[in-house]
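> pasting a predicted model and its sequence here:
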Amino acid sequence: MEKLAELKAFIETAEKEGTAFYEKNNKAAGTRLRNALQQIKVIATDLRKDVTDKKNAAH
């Protein structure tokens, strides 16, 4: 559940930075948005692996 909370935090950050980038044309926010999106990808991949491992261990 800790990873889900971390994922949620990065999604909120990405939303904030996306707004700044697209609506306010803040180029630095674009860099921060890309970083947040990369972190989301990493966490989501780890979370998928954890779910698969737990599911397979149940058998």
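Sure, I can see it.
> use CA for all of it now, contacts and neighbours both
Will do.
> residue nearest the centroid of the chain?
The geometric centre of the chain, computed from its C-alpha atoms, lies nearest to residue 40 (Cα atoms, centre = their mean), at 2.0 Å.
> take the one below as the second:
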Amino acid sequence: MKRFEQIKNLLMSLEGDFVKFYDKGNQAAGTRVRKGMQDIKNLSQEIRIEVQDVKNKEAAKK
């Protein structure tokens, strides 16, 4: 669950930049949003691999 919390926290930390970009047209905030979304993508991929590994280890035990 720690990994899930990391994604939630990262997404919530971007909220201000989303508002600045979409509502106020701040281009620098858009760059931060893009970087943050890339970080979320990378973390999500790590979690997917971790889940698959755990799943495979459980299946190997049977």
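In hand now; what should we look at? The model shown is predicted, which means the values in this text are computed figures rather than measured ones.
> got a TM-score for the pair?
Here the TM-score of the superposed chains, computed with TM-score structural alignment, normalised by the length of the first structure as the reference length, equals 0.88; 59 aligned residues with a Cα RMSD of 1.0 Å.
> rewinding a little: check which helix or strand the residue nearest to the centre of the first structure maps to.
helix 27-57 (DSSP states H and E).
> that helix packs against which elements?
For helix 27-57 of the first structure, the helices and strands in contact under the criterion 3 or more Cα pairs under 8 Å, 6 or more residues apart in numbering; DSSP states H and E are helix 2-24.
> starting at the chain centroid, how far to the helix it packs on?
Its chain's average C-alpha position is 7 Å from that of helix 2-24 of the first structure, according to Cα atoms, centre = their mean, to the nearest Å.
> what angle sits between it and helix 27-57?
Helix 2-24 of the first structure runs at 150 degrees relative to helix 27-57, counting by axes from the mean of the first three to the mean of the last three Cα atoms, to 10 degrees.
> mean deviation of helix 2-24 of the first structure from the second structure?
Helix 2-24 of the first structure: mean distance to aligned residues in the second structure after superposition is 1.2 Å, counting by mean Cα distance after the TM-score superposition for the first structure.
> packing partners for that helix?
Helices and strands touching helix 2-24 of the first structure, as assessed by 3+ Cα pairs under 8 Å, 6+ apart, comprise helix 27-57.
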